[in-house]
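J.: Okay, here's the prediction I keep looking at, along with the sequence it came from:
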Amino acid sequence: MCRSIKTLRPPATPEPTEADVRAAALQYVRKISGFRAPAAHNRAVFDEAVDAVAEATERLLAGLVVRGAK
């Protein structure tokens, strides 16, 4: 697990921003790919992966039901 990815669901993060989601997605893709910054020939696929992970994260957070939350 990448330790710099923080929990984004409430109550740990009451209202995660788009920037929070993108930062977590970027950290995940960096960890999986092994690249902090991809070479120019890998930039497009790297950026597409960050977008896909961010979108999946938004869907996940929107669909979670947290017990005890109002």
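T.: Received, thanks.
J.: From here on, just use CA atoms for contacts and neighbour counts.
T.: OK.
J.: name the helices or strands packed onto the helix or strand encompassing residue 51?
T.: With secondary structure defined by DSSP states H and E, residue 51 is part of helix 43-63. Applying 3 or more CA pairs under 8 Å, 6 or more residues apart in numbering; DSSP states H and E, one finds that helix 43-63 contacts helix 18-33.
J.: buried set for the helix it packs on?
T.: Residues of helix 18-33 classed as buried by neighbour count (16 or more other CA atoms under 10 Å): 20-30.
J.: here comes the other one, which I'd like you to weigh against the first:
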Amino acid sequence: MQCFLRDAPERITTGSSASVKGLANAITTFLAGRNGNPKRLVWRAKGKEIRRKVQGARGEAISAPKTAASSA
């Protein structure tokens, strides 16, 4: 998903389509091209590093002050 969101704006830009149908066709064409030449995902992050980041994010979320929007 991240690769799609990274690469799509190169081909599908604001104003590149005059209609929703045209936009849907552009997305379908883009995906067909990507699926025609798939690239294997290589996971580079270490498990311990991911766990450390998740635990840090949880700690920040718990200790963050509550705002009017988050308490509503």
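T.: Sure thing, it's come through. Note that this is a predicted model, so its numbers are computed, not measured.
J.: Quick TM-score on the pair, please.
T.: TM-score for the superposed chains, counting by TM-score structural alignment, normalised by the length of structure 1: 0.35, backed by 40 aligned residues with a CA RMSD of 3.1 Å.
J.: hang on, the earlier thing: for residue 62 of structure 1, state which of the buried residues of helix 18-33 of structure 1 is nearest.
T.: Set against residue 62 of structure 1, the nearest of the buried residues of helix 18-33 of structure 1 by CA to CA is residue 21 (12.1 Å).
J.: Surely the closest one and residue 60 touch.
T.: No. With contact defined as CA atoms under 8 Å, residue 21 of structure 1 does not count as touching residue 60 (11.0 Å).
J.: Could you export the buried residues of helix 18-33 of structure 1 to JSON lines, including columns for distance to residue 49 of structure 1?
T.: JSON lines is the format used below for these (distance: CA to CA, whole Å):
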{"residue": "20", "distance to residue 49 of structure 1": "16"}
{"residue": "21", "distance to residue 49 of structure 1": "13"}
{"residue": "22", "distance to residue 49 of structure 1": "11"}
{"residue": "23", "distance to residue 49 of structure 1": "13"}
{"residue": "24", "distance to residue 49 of structure 1": "12"}
{"residue": "25", "distance to residue 49 of structure 1": "8"}
{"residue": "26", "distance to residue 49 of structure 1": "9"}
{"residue": "27", "distance to residue 49 of structure 1": "11"}
{"residue": "28", "distance to residue 49 of structure 1": "10"}
{"residue": "29", "distance to residue 49 of structure 1": "7"}
{"residue": "30", "distance to residue 49 of structure 1": "10"}
